[in-house]
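Peer 1: no letters, just coordinates:
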């Protein structure tokens, strides 16, 4: 038996919580066309002699704004981007022509593909004969482990078993056709293979009533009521999408009411952050406070969901004084906010506030996703400035080296980033719909097509849970910051290679001397664990590395008592020899359960005893309590 092979996909479960269908690409295309009509007048005005508003920032990486693209070029591409969901047609064309030209001069590859096609046709024909006589005969090809589309017993019956086998054989052939061609760049090969996979997933037999036995069976049993329910679901999702409303059921998870309810006070606010100090729950607390820096691509309360799965609530219950940054949701007026602003107005201002509220106490710092990357920059900067404010650094699903940044690199090249920058230049930020579309395409089977079948063809709607509702509560990204982030980290890898500068001087991660606790998740497609593991090649200090089951969000939100969880943990001193990730994985014993207690014990081992709980804020130092948690920034739309 053969297995379909696909080196681009490793995970066995979706790593993102299921996204609401109001960001389904069809709805995004409608929204793009609607916005196009609103911007056409601006484009027309360019030919009538009406100059557009000039860009307030020069193109990232350009030393002279006059040498960059003209406003006409940018406005045209920005409007095209709304119809293409931010995907650059030029980038796709370059990848396609690279593949097509090299394939055209590879007769040996042609011969190989013809031979494979003939063999697959013969194998399918033999299977058709055997399956017609015996529905239980062995399949001629097995789907990939993470592909659960054909797992229902209904797909084993004639003729649906033949339909599914033909599709899988065709999928395997196209993988062979788009990979392994000499001369094609690795990036272009990945883009072409990914695009072919998306087109095949779109035409999968599960997506059509006539070729999906489960849908057919449900339609016959319910006399078509499932399709009517699905039509109502689609209409409701469409109306919510074009009205800019959250998905149905999100109203049951309101920050400050059902989620983000750990008691606390906002003790500092500037134009970019609110700093929340949480109320102590124990008679004594650890001497060192904890500062959490979440990603600004998401609302902070992923780490303070319902009380039972809130990392904040867990830490406070373990006797820690916890501070949390809540980021402002940017709009067009914030287009000029850059990465250094996020460092200074975010992490450094928060540390100054903590220093005033709890004097003479170093801080256990924690960064999640993009917040972890920013925290590593802050730690390196503070090390360069010889500031002893940090007691430790914990990075949660955060990358510091971006050479193996996973499938997100499919959307990262010079053409794609230029196209994306033009969209952001026009509106001042990257919209939530444009970000969510890319993430959904990375797991289109789970986040688009399987849900389309389940909700619109089967007519079944699963209620939202707290993580799904949080996932729909997305934020925007400022133009300058997101351009700098994508170019300097993903494209140029400046941070890992010592070229990233703060205040005109480079910050180097090997300068960090405080102990580090680094958490990665097994099925993370946003920060792949092997990429996170590269901290061992960068850091020159004590590193504790933990790999937990789950994905980018569900692996981090892994409270004690969560069924099916496990983790691996190792500790490395600065003079310990390097171990490659595969060897490390094979030689490190897995432990059952949540990783939270192991981290809590590590924090305790790097703390200096207990003390009386500190006051809430420090009014005399200029940090009075400003209001109850979760504050106002988390409620911004």
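Peer 2: It's in. All figures in this text were calculated on a predicted structure; none of them were measured in a lab.
Peer 1: hey, let's count contacts and neighbours off CA atoms from now on
Peer 2: OK.
Peer 1: how about the helices in the stretch 451-600 of the chain?
Peer 2: 466-471, 479-485, 529-532, 535-538, 581-587, 596-605 (DSSP state H, counting those that start in this stretch).
Peer 1: between those, which gets nearest to residue 560?
Peer 2: helix 596-605 (7.0 Å; C-alpha to C-alpha).
Peer 1: mind listing what's buried in that closest one?
Peer 2: 596, 599, 603-604 (16 or more other C-alpha atoms under 10 Å).
Peer 1: can you show me the helices along the stretch 301-450 of the chain?
Peer 2: Going by DSSP H, counting those that start in this stretch, the stretch 301-450 of the chain shows helices at 311-317, 339-341, 349-357, 370-384, 414-427, 432-442, 444, 450-452.
Peer 1: who's in contact with residue 108?
Peer 2: With contacts defined as C-alpha atoms under 8 Å, 6 or more residues apart in numbering, residue 108 has no neighbours.
Peer 1: secondary structure element for it, which one?
Peer 2: Here residue 108 sits within helix 107-133, counting by DSSP states H and E.
Peer 1: show me how far the helix or strand just after that helix is from its chain's centre.
Peer 2: On the C-terminal side of helix 107-133, the nearest following helix or strand under DSSP H and E is strand 141-142. Here the centre of strand 141-142 is set off from its chain's centre by 30 Å, with C-alpha atoms, centre = their mean, to the nearest Å.
Peer 1: so which other helices or strands are in contact with the helix or strand following strand 141-142?
Peer 2: Downstream of strand 141-142, the first helix or strand assigned by DSSP H and E is helix 160-178. Contacts defined by 3 or more C-alpha pairs under 8 Å, 6 or more residues apart in numbering; DSSP states H and E place helix 160-178 against helix 107-133, strand 141-142, helix 186-202.
Peer 1: now do the last one: which elements does it pack against?
Peer 2: Here helix 186-202 touches helix 89-104, helix 160-178, going by 3+ C-alpha pairs under 8 Å, 6+ apart.
Peer 1: from these, which stretch is densest packed?
Peer 2: Most buried of those, by mean neighbour count (mean count of other C-alpha atoms under 10 Å): helix 160-178, with a mean of 20.
Peer 1: pull the residues that contact it.
Peer 2: By C-alpha under 8 Å, 6+ apart, helix 160-178 touches 4-6, 99, 113, 116-117, 120, 124, 127-128, 131, 139-143, 150, 154-155, 189, 192-193, 196-197, 200, 204-205, 211-213.
Peer 1: swap in stretch 530-547?
Peer 2: 397-406, 496, 509-522, 529, 567-574, 578, 581.
Peer 1: repeat that with 7 Å
Peer 2: 397-402, 404-405, 509-510, 512-522, 567-574, 581 (C-alpha atoms under 7 Å, 6 or more residues apart in numbering).
Peer 1: flag every buried residue along it.
Peer 2: 530-536, 538-547.
Peer 1: presented hereafter is structure B, for comparison with structure A:
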């Protein structure tokens, strides 16, 4: 372990007292900083109170909406087409069942109030952009809690189902609620996730652990073709979750797909850390993680350059490693593939709503007290980013309509999260998220500043259309940070589902730009306007790109592990670390 200092003992008793106080607040609030929200609310409120023009505009809008609501209420008595007075948001969101009275009036009133609050929390002169985003997001979430669709007495779909089934749907919904409550109190996983057991149902691509240290297991997968490209692939997944999102069920496993294309595939499986690992640093994840894995791959497949693949945080780490290697004239990488991975955090997506100095300090204190950030605490942060309307719609289906939807393998994986050590995550939040040191050319590795512009190997960068964690416009900024040959692809789906997008998956598409147009350094909107839409998965496009930078496939099966390794002594995939709770 490369860590050289203990942050807990070096900070002193006075800072320890501050940390304990913040940790208690964090435990009471679920990890959210009340100071951060109070500052945002005060910023918005004080500037709104001193903006007479904005106040007048909101007052006029309130009167206009009230008049529109009165006209809408009178429509059933006049015979005029109701849709003519319905706000744009209504026509886009209201299902047919909501066109009858009094439900149409309730829906109209709700949408009018929601639109007014969105206007009230936006474009207030003088408010900091971060504070405006936070207040507007919270206002939208709060409004959506009171949507008439969320209550049995005001939801026409629920009322019709209850009448048709004699209330059996409500009884089934209450049974679902009690079962979910029992699971939550006992910290049991979601019902149905037990159908996806690691090593039996998911993460079943044959292979073995060929290298292990304190932080990682390196898995090499068995070849399934008679020929193989000489260049191996090394995958670095995010350590925030278990690695097997890229090796789910056999039908949607990216790793199995790559093996079937004739590649020798390696993948890192991260250790699920505990309080004893509190002082593991970002440098440890670089050196004991990616660099140790790369050294092992180069011993197993000597004389060949490596296709490096990074997913989410793993892609960020991969860029740090590639820049550091470029500064040392280390040319072992053949290409870089960045899957939903950011290198510039000025537009970090939904998480940016929470990440400011106050929130980072609160999280640092929570991790200081525990030694890590737990899976539940991180999951709560991601869950809070989901629109309340989505969460409420699921609750209505499950608790009011009595429906039951079994989770799929991706949902089961999403419930199998990991812990992150105190020092590493604190460094990640401060250096990358808060201070943006990597994009600004201030990030140091081993005491030396690294530069992304030194990366010269070809890059395949994937963004996904509905990514709330790493927006594709943010991922696109890799174009401005390096002079490498970049192929950028925009895929349908979100942060996880957009990556797990196997060929044959219905409704999938991706966008590309061809030839010289793909090499132009243009903005993301201009890139999208000049791109072409292709139906289907992005996977075939990627392995065609890999083929162009790979040597011809050669006959012969490559054995697992270093030369001379005894197969019986190797731990079968998926290894031991992925099974840690």
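Peer 2: That came in fine, so what should we check first? Note that the coordinates shown come from a computational prediction; the quantities given were computed from them, not determined experimentally.
Peer 1: what value does the TM-score take for this pair?
Peer 2: Here the TM-score for the pair of chains, by TM-score structural alignment, normalised by the length of structure 2, is 0.95; 575 aligned residues with a C-alpha RMSD of 2.1 Å.
Peer 1: ok, back up a step: using a markdown table, please lay out the helices of the stretch 451-600 of structure 1 together with distance to residue 621 of structure 1.
Peer 2: Converted to a markdown table, those look like this (distance: least, C-alpha to C-alpha, whole Å):
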| stretch | distance to residue 621 of structure 1 |
| --- | --- |
| helix 466-471 | 35 |
| helix 479-485 | 31 |
| helix 529-532 | 39 |
| helix 535-538 | 37 |
| helix 581-587 | 47 |
| helix 596-605 | 28 |
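Peer 1: which one of those lies nearest to residue 431 of structure 1?
Peer 2: Comparison of those against residue 431 of structure 1 by C-alpha to C-alpha identifies helix 479-485 as nearest, at 10.2 Å.
Peer 1: that closest one vs structure 2 - mean distance after superposition?
Peer 2: Its aligned residues in structure 2 lie a mean 0.9 Å from helix 479-485 of structure 1 after superposition (mean C-alpha distance after the TM-score superposition for structure 1).
Peer 1: go on, stretch 164-174 of structure 1?
Peer 2: Compared with structure 2 after fitting, stretch 164-174 of structure 1 deviates on average by 0.4 Å (mean C-alpha distance after the TM-score superposition for structure 1).
Peer 1: give the aligned range of that stretch in structure 2.
Peer 2: Using TM-score structural alignment, stretch 164-174 of structure 1 corresponds to residues 107-117 of structure 2.
Peer 1: ok, now which ones touch the residue most central in space within structure 2?
Peer 2: Residue closest to the average C-alpha location in structure 2 (C-alpha atoms, centre = their mean): residue 469, at 4.2 Å. Contacts for residue 469 of structure 2 (C-alpha under 7 Å, 6+ apart) come out as 348-351, 495.
Peer 1: counterpart of it in structure 1?
Peer 2: So, by TM-score structural alignment, residue 469 of structure 2 is matched to residue 526.
Peer 1: swap in residue 223 of structure 2?
Peer 2: Superposed on structure 1 with TM-score structural alignment, residue 223 of structure 2 falls opposite residue 280.
Peer 1: list the contacts of residue 299 of structure 2.
Peer 2: Residue 299 of structure 2 makes contact with residue 562, according to C-alpha under 7 Å, 6+ apart.
Peer 1: in structure 1, what residue corresponds to it?
Peer 2: In structure 1, the residue matched to residue 299 of structure 2 (TM-score structural alignment) is residue 356.
Peer 1: how close does its match sit to residue 381 of structure 1?
Peer 2: Residue 356 of structure 1 sits 20 Å away from residue 381 of structure 1, going by C-alpha to C-alpha, to the nearest Å.
Peer 1: and if you look at residue 527 of structure 1?
Peer 2: Where residue 381 of structure 1 is concerned, residue 527 of structure 1 sits at a distance of 23 Å (C-alpha to C-alpha).
Peer 1: higher neighbour count, the two?
Peer 2: Shown here are residue 527 of structure 1 and residue 381; by other C-alpha atoms under 10 Å, residue 527 has more neighbours (27 against 24).
Peer 1: I figured the match of residue 223 of structure 2 hits residue 316, correct?
Peer 2: Yes. The criterion here is C-alpha atoms under 7 Å, and residue 280 of structure 1 meets it with residue 316 at 6.2 Å.
Peer 1: more neighbours, those two?
Peer 2: Neighbour count, other C-alpha under 10 Å: between residue 280 of structure 1 and residue 316, residue 280 has more, with 24 against 21.
Peer 1: measure the more buried one to residue 321 of structure 1 for me?
Peer 2: From residue 280 of structure 1 across to residue 321 of structure 1, the span is 6 Å (C-alpha to C-alpha).
Peer 1: filter the contacts of helix 160-178 of structure 1 down to just the buried residues.
Peer 2: Counted by 16+ other C-alpha under 10 Å, the contacts of helix 160-178 of structure 1 give 4, 6, 99, 113, 116-117, 120, 124, 127-128, 131, 139-143, 150, 155, 189, 192-193, 196-197, 200, 204-205, 211-213 as buried.
Peer 1: follow-up on the earlier one: give me the mean distance between the helix holding residue 108 of structure 1 and structure 2.
Peer 2: Helix 107-133 of structure 1 sits 1.2 Å off on average (mean C-alpha distance after the TM-score superposition for structure 1).
Peer 1: now the strands for the stretch 201-350 of structure 2?
Peer 2: Counting by DSSP state E, counting those that start in this stretch, the stretch 201-350 of structure 2 has these strands, from start to end: 207-212, 216-221, 227-228, 233-236, 265-270, 306-311, 333-339.
Peer 1: summarise which helices and strands the shortest one is packed against.
Peer 2: For strand 227-228 of structure 2, the helices and strands in contact under the criterion 3 or more C-alpha pairs under 7 Å, 6 or more residues apart in numbering; DSSP states H and E are strand 554-555.
Peer 1: hang on, the earlier thing: of the contacts of residue 469 of structure 2, just say which sits nearest to residue 269 of structure 2.
Peer 2: Nearest to residue 269 of structure 2 among the contacts of residue 469 of structure 2 is residue 495, at 19.6 Å by C-alpha to C-alpha.
Peer 1: does the closest one touch residue 465 like I think?
Peer 2: No. Contact criterion C-alpha under 7 Å: residue 495 of structure 2 and residue 465 do not qualify, at 8.5 Å.
Peer 1: the two: which has the busier surroundings?
Peer 2: Using other C-alpha under 10 Å, the more surrounded residue of residue 495 of structure 2 and residue 465 is residue 495, with 23 against 18.
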